[in-house]
Each structure stands twice: as structure tokens, then as C-alpha cells.
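Engineer: Can you look at this prediction? I've put the sequence above it.
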Amino acid sequence: MTDYSRNKEVFAASRLSIAPMMDWTDRHCRHLHRLLSRRVLLYTEMVTAPALVRGGALHLLEHGPGEHPVALQLGGSDPVELAQAARLGAEAGYDEINLNVGCPSDRVQSGTFGAVLMKSPARVAQCCAAMRAAVDVPVTVKCRIGVDDQTPHEVLPHFIQEVVAAGVTRLTIHARMAWLEGLSPKENRDIPPLDYALVHEMKARFPALHLSVNGGIDSLEAVQSHLSAGMDGVMVGRAAYHSPAQILCAADRLIFGETTPDSTPEGAARAMMDYAELHLVAGGRLNQITRHMLGLFAGRPGARAWRRMLSEGAHLPGAGPELIEAALGLVEDVQAA
């Protein structure tokens, strides 16, 4: 039976979401982000359906109870396999299952999924329909405005029509083309020009579809601007990773209308000490956590000292939560000076 209250919560949270980013948005990163915002929608890194279904890599589904609302992003192109992977994700407790139709990496292309699927909207629709039939949580799609020599104004509306016909009601559009040949994944995040106007045009053309815009959005002011212009949601990527406090500390108040006090990077840093202690007891390493914390004080006095101490010390044998405490002390000393 569909849990409508749960679906309503995840749709509300998608007003502001943090993009799925390979090698970045792991469970330690998501824990930090949740300390900074109680309301934003978080995403996993992309997990491939073959890894779950054929490889049995269920450890990739691990997440903490405090991360919710949190969505699982899947990569794949086989409807049956994606349905099985979606079911595993829903059984693991994820609030949403998202299909990646935007990643331009060579590895993703060789698996015939990611951005290359923009060329096969009917296949994407089949995958979405199969996933929706398998789970009772929302199935969503994250895509580009087009790939290679496609004409976005022609292909994007057709792509949207196909996935909507398959029952998808929420879509996130990265407002850039993806060049599958000639540009690296990193270059694909910067070089193709942004076309926010086209994404906004799609919202006007498909008013019943819950649409989020993604790509190059680096401040809460920019988030508010897109929302004020009629978008249902905004997805922030690298800015939320490199400057998490600047994006997330005031988000609950400014984006979701909460009246509770804003979070602080100092509070998050102290909470991460306890989290780090548990991780170390379980056999983990401190730098697996602190690498996500380097930008916590970005733009504030003491940020350089904070980053240097964590970067130089977290990988050393015996490094523990006291390193975070010492780095925080440096920040507080600079701010008090």
C-alpha cells in the first residue's frame, strides 16, 4: 500500500535538494548535510542496478535513519533489472527512487545508461513504468536538456512527454547539454552553457509536472529566484558540497518557512565529533568523514586554518575526533581575535 504521507513529505522536501554526486554524497556527507538542514532532500551517489541485482552489493544501500528524507539514485537501462533494484532500494527504506539520465562519464556510457539515454526516451519511459510498478515510493528522473547534436527545444519536450506518460510526476533537469564525445565529465559540468530559460519554459508547458532546475546554482538567493519564477524545486550540487553552511544553514528558514533558529557550522562540527567516534570504533578512518567537512567554514575567518589542519592530520595513524575539536578551536580563536 502506498504511504501517501511519506510521498507528500519527500515532494515537499524537493523544494530544495542536494544533487547526487559520485565520490561526494556518501553517507558521511549526507549526515553532515542533515545536521545543517532538517528539511532538504538528500540523494545518494549513483548506484548501478547491475551492482545491486547481479553483484549483490547491498552495502551500497547503507544509510542512517537520521538522513531522511533521502533518495536513492539508480543507473541502468534494463527495465526488469531497474525494477528489481528499485524494489531493493524501497525495502532498504529510501523515500524516493531516482533514475540517472544525466551522467556523461565514459563508464556510464559503456553501460548504456546515464546521459546517453536522452537519445532513447521510449526506453527511459519503459524503465520508469517498470520501476513504478515495483515500488510504492516516488520514481523520479534527473536528466539533461539534451546530448551531443540534439536540439534541446525539440528533444526535451518529447523526452518529458514520454516519461510523464509512464507516470513520472517529478523531474529534475540539469540546464546544460551533455557532450558525450570531446568533453570530460568535469568539463561537462562547466563548459556547455546553462539554459535556465528552457527549463522554465518546460514548467510553463507542463504545469502539472513537478519540475526542479539544476546546474550552476551557487547561493540561496539564486534558489529563491528560481522558486519565485515558478519552479517547483531547485537542486544544488557543488556549492552545497564546497560551501555547505552557506547553502544549508539558513535553508530551513528561507526556503521552507521554518521559525526555528538557523543551524551553525560550529554546531555541526561538534556533532560530527560524536559521529566520527562511532565511525572509528566501527573500523573506519577519520579522513573518510573530514574530507566532507573541509568547506564547512568557507568564506568565514579561520576557514584556511580549519581546512589545513583537517587536510594534514586526518589521514595520519591514530587521528581521532580531537583533531576536529582542535581545528574548531583554531576557527574560534581567529573569530575572537
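Structural biologist: It's in. Residues are numbered from 1 along each chain as shown.
Engineer: CA atoms for contacts and neighbours, from now on please.
Structural biologist: OK.
Engineer: so is Y43 in a helix, a strand, or just coil?
Structural biologist: Three-state call for Y43 (DSSP: H, G, I helix; E, B strand; the rest coil): strand.
Engineer: which residues touch the nearest residue to A239 once chain neighbours are set aside?
Structural biologist: Leaving aside its chain neighbours, A239 sits nearest to D218 (5.1 Å; criterion: Cα to Cα, 6 or more residues apart in numbering). The contact partners of D218, by Cα atoms under 8 Å, 6 or more residues apart in numbering, come to V236, R238, A239, A240, I247.
Engineer: how deep is the closest residue to G302 other than its chain neighbours tucked in, by neighbour count?
Structural biologist: Once flanking residues are discounted, G302 sits nearest to V331: 4.4 Å by Cα to Cα, 6+ apart. Using other Cα atoms under 10 Å, V331 has 21 other residues around it.
Engineer: Distance of V331 relative to A86?
Structural biologist: 43 Å (Cα to Cα, to the nearest Å).
Engineer: now do Q109
Structural biologist: Separation of Q109 from A86 (Cα to Cα): 21 Å.
Engineer: And the two? Which one has more around it.
Structural biologist: It is A86, of Q109 and A86, that has more neighbours when counted by other Cα under 10 Å, with 32 against 15.
Engineer: List the residues that contact that one.
Structural biologist: Neighbours of A86 in contact, by Cα under 8 Å, 6+ apart: L74, I97, M131, A134, V135.
Engineer: do A271 as well
Structural biologist: L35.
Engineer: Hmm, L310 is touching E325, no?
Structural biologist: No. Look at L310 against E325 with Cα atoms under 8 Å: they stay out of range, at 10.2 Å.
Engineer: Which of those two has more residues huddled nearby?
Structural biologist: Neighbours per residue (other Cα under 10 Å) separate L310 from E325, with L310 holding more: 22 against 15.
Engineer: so the more buried one is in which element?
Structural biologist: Assigning secondary structure by DSSP states H and E places L310 in helix 303-313.
Engineer: Just the buried positions in that helix, please.
Structural biologist: A303, R304, A305, W306, R307, M309, L310, S311, G313 (16 or more other Cα atoms under 10 Å).
Engineer: Could you point out the helix or strand that follows it?
Structural biologist: helix 321-336.
Engineer: helices or strands up against that following helix?
Structural biologist: With contacts defined as 3 or more Cα pairs under 8 Å, 6 or more residues apart in numbering; DSSP states H and E, the packing partners of helix 321-336 are helix 265-281, helix 303-313.
Engineer: I'd like those laid out as TSV, including distance to P185.
Structural biologist: Formatted as TSV, those follow (distance: least, Cα to Cα, whole Å):
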stretch	distance to P185
helix 265-281	31
helix 303-313	25
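Engineer: part of a helix, is R300?
Structural biologist: No. Counting by three-state DSSP, R300 falls outside a helix, being coil.
Engineer: Against that first model, consider the following:
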Amino acid sequence: PGLKFSINGGVETLQDVEDQLSHGVHGVMVGRAVINRPWAWSQVDTRIYGEAENPALNRRQVLEAYSVYADREFARAEAENPRYAPSLRRNLIRHTANFFASERNGKRYRVELDAGMGDKRLKPSRAIHQAMEVLEDAILD
């Protein structure tokens, strides 16, 4: 009676989360689903947490803000721990790879992103922006 249960595994969409919560579970863990298709979760605030408005920006704005963060963290790593900076740079760029999963030119975005990761002269923001160039405005905005 006093126990709370959470679901872990097999949850792929926001609809799956809503279905599980409607059955009375306390929580739903969705880590891999979010990693695989992050933008599919952009409405979680309104659909799951009951916010009146969705604070999620469009994908272009999210990537612009993330690019500033990525460059700042990379610069900090170069100054504080230069040996760690190259792997951090790769990770900062790589974490945007699935942002356009199942979208038109999403695969081309990943290919361009990978090329940017390989060019060690590029800041994270430049690698991300170069990859964004293969996407249509309708997908970014």
C-alpha cells in the first residue's frame, strides 16, 4: 500500500509514458529513448508535467544555445586540462548526433557532424553549424 513503483525499460515515446502513468505508476525511466530521439521529448513539460506553455525552443535555438555552452566548456578544458580537451570536444559535438533522428536529412546531418568531429581545428560550435547547413529551415525552426 505504501510502495511506489517506477517502470524502467520498454518505454519509447511520450505516449508510452502517459499510458504508464495512467495506470498509476510513480515514475517512468526513459534514458535511452531520450538519447535516441531527443526532440521527440520536447513536449514533456506540457504533456507530462502540466505546464501551461511549452518552454522548449525550436531546434535551431536549442543548438545555438548549446553551441555557446559547448565552446565555453571546450575552452575551459583547453585551459585547465589540455590532454582532456580533445575527447571532451568530440563528446560535446557527438551529443547532438540524434537531434534530427527520423527527420529529412537527419543522416546527412550525422555524416557532416562526424566530419566536423574529425577536423580538430574546428570549435564545437563550428562543427555543429556546418552540419546544420544540410537541414531545411522547416526542420530547424
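Structural biologist: In hand now; what should we look at? Keep in mind that this is a model prediction, so the values were computed, not measured.
Engineer: how many neighbours does L88 of the second structure have?
Structural biologist: Close neighbours of L88 of the second structure, defined as other Cα under 10 Å, add up to 18.
Engineer: contacting residues for it?
Structural biologist: Applying Cα under 8 Å, 6+ apart to L88 of the second structure gives the contacts F74, A77.
Engineer: Can you say which helix or strand has it in it?
Structural biologist: helix 85-94.
Engineer: Report the angle between that helix and helix 106-118.
Structural biologist: Going by axes from the mean of the first three to the mean of the last three Cα atoms, to 10 degrees, helix 85-94 of the second structure is angled at 170 degrees with respect to helix 106-118.
Engineer: thinking again about what came up before, got a markdown table for the buried residues of helix 303-313 of the first structure, with distance to H200 of the first structure too?
Structural biologist: A markdown table is the format used below for the buried residues of helix 303-313 of the first structure (distance: Cα to Cα, whole Å):
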| residue | distance to H200 of the first structure |
| --- | --- |
| A303 | 36 |
| R304 | 38 |
| A305 | 41 |
| W306 | 39 |
| R307 | 38 |
| M309 | 43 |
| L310 | 41 |
| S311 | 40 |
| G313 | 46 |
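Engineer: sorry, back to before: relative to N36 of the second structure, how far out is the aligned residue in the second structure for the residue nearest to A239 of the first structure?
Structural biologist: By TM-score structural alignment, D218 of the first structure lines up with E12 in the second structure. E12 of the second structure sits 9 Å away from N36 of the second structure, going by Cα to Cα.
Engineer: now N54 of the second structure: how far from A65 of the second structure?
Structural biologist: 17 Å.
Engineer: oh, I was asking about A79 of the second structure
Structural biologist: A79 of the second structure sits 22 Å away from A65 of the second structure, going by Cα to Cα.
Engineer: again, but for G2 of the second structure
Structural biologist: To A65 of the second structure, G2 of the second structure is 43 Å away according to Cα to Cα.
Engineer: try A138 of the second structure
Structural biologist: In this view, A138 of the second structure and A65 of the second structure are 19 Å apart by Cα to Cα.
Engineer: got it, and L21 of the second structure?
Structural biologist: Where A65 of the second structure is concerned, L21 of the second structure sits at a distance of 32 Å (Cα to Cα).
Engineer: can you check R37 of the second structure too?
Structural biologist: Shown here: R37 of the second structure relative to A65 of the second structure, a distance of 19 Å by Cα to Cα.
Engineer: Q130 of the second structure contacts A115, doesn't it?
Structural biologist: No. The pair Q130 of the second structure and A115 does not pass the contact test of Cα under 8 Å, sitting 9.4 Å apart.
Engineer: just to revisit the earlier point, please tell me how far the match of D218 of the first structure sits from N58 of the second structure.
Structural biologist: E12 of the second structure is 22 Å from N58 of the second structure, by Cα to Cα.
Engineer: circling back: the helices and strands packed on helix 321-336 of the first structure: which one's closest to E9 of the first structure?
Structural biologist: E9 of the first structure lies closest to helix 265-281 among these, at 23.9 Å (Cα to Cα).
Engineer: Give the aligned range of that closest one in the second structure.
Structural biologist: Under TM-score structural alignment, the match for helix 265-281 of the first structure is residues 59-75.
Engineer: what's the mean distance for that stretch versus the first structure?
Structural biologist: Stretch 59-75 of the second structure differs from its equivalent in the first structure by a mean of 1.3 Å after superposition (mean Cα distance after the TM-score superposition for the first structure).
Engineer: And stretch 42-56 of the second structure, end to end?
Structural biologist: First residue to last in stretch 42-56 of the second structure (Cα to Cα) measures 6 Å.
Engineer: Show me what counts as buried in that stretch.
Structural biologist: S42, Q43, V44, R47.
Engineer: Name the nearest of those residues relative to L92 of the second structure.
Structural biologist: Nearest member of these to L92 of the second structure, counting by Cα to Cα, is S42, at 19.9 Å.
Engineer: How about the match of helix 265-281 of the first structure, which residues are buried there?
Structural biologist: R59, L63, Y66, S67, A70, D71, E73, F74, A75.
Engineer: surely the first one meets L140?
Structural biologist: The one in question is R59 of the second structure. Yes. In this structure R59 of the second structure lies within contact range of L140 using Cα under 8 Å: 5.1 Å.
Engineer: Let me see the contact set for G106 of the second structure.
Structural biologist: N98, F100, L135.
Engineer: what does H153 of the first structure give?
Structural biologist: L198.
Engineer: same thing with the one 10 residues further on?
Structural biologist: With contacts defined as Cα under 8 Å, 6+ apart, V163 of the first structure is in contact with P121, V124, A125, C128.
Engineer: can you check P124 of the second structure too?
Structural biologist: Neighbouring residues of P124 of the second structure by Cα under 8 Å, 6+ apart: S67, A70, D71, F74, R89, R90, L92, I93, M117.
Engineer: again, only using 7 Å
Structural biologist: The contact partners of P124 of the second structure, taken as Cα atoms under 7 Å, 6 or more residues apart in numbering, are S67, A70, D71, R89, L92, I93.
Engineer: Mind putting these into a markdown table with distance to I7 of the second structure?
Structural biologist: Compiled in a markdown table, the contacts of P124 of the second structure are given as follows (distance: Cα to Cα, whole Å):
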| residue | distance to I7 of the second structure |
| --- | --- |
| S67 | 33 |
| A70 | 33 |
| D71 | 36 |
| R89 | 34 |
| L92 | 29 |
| I93 | 31 |
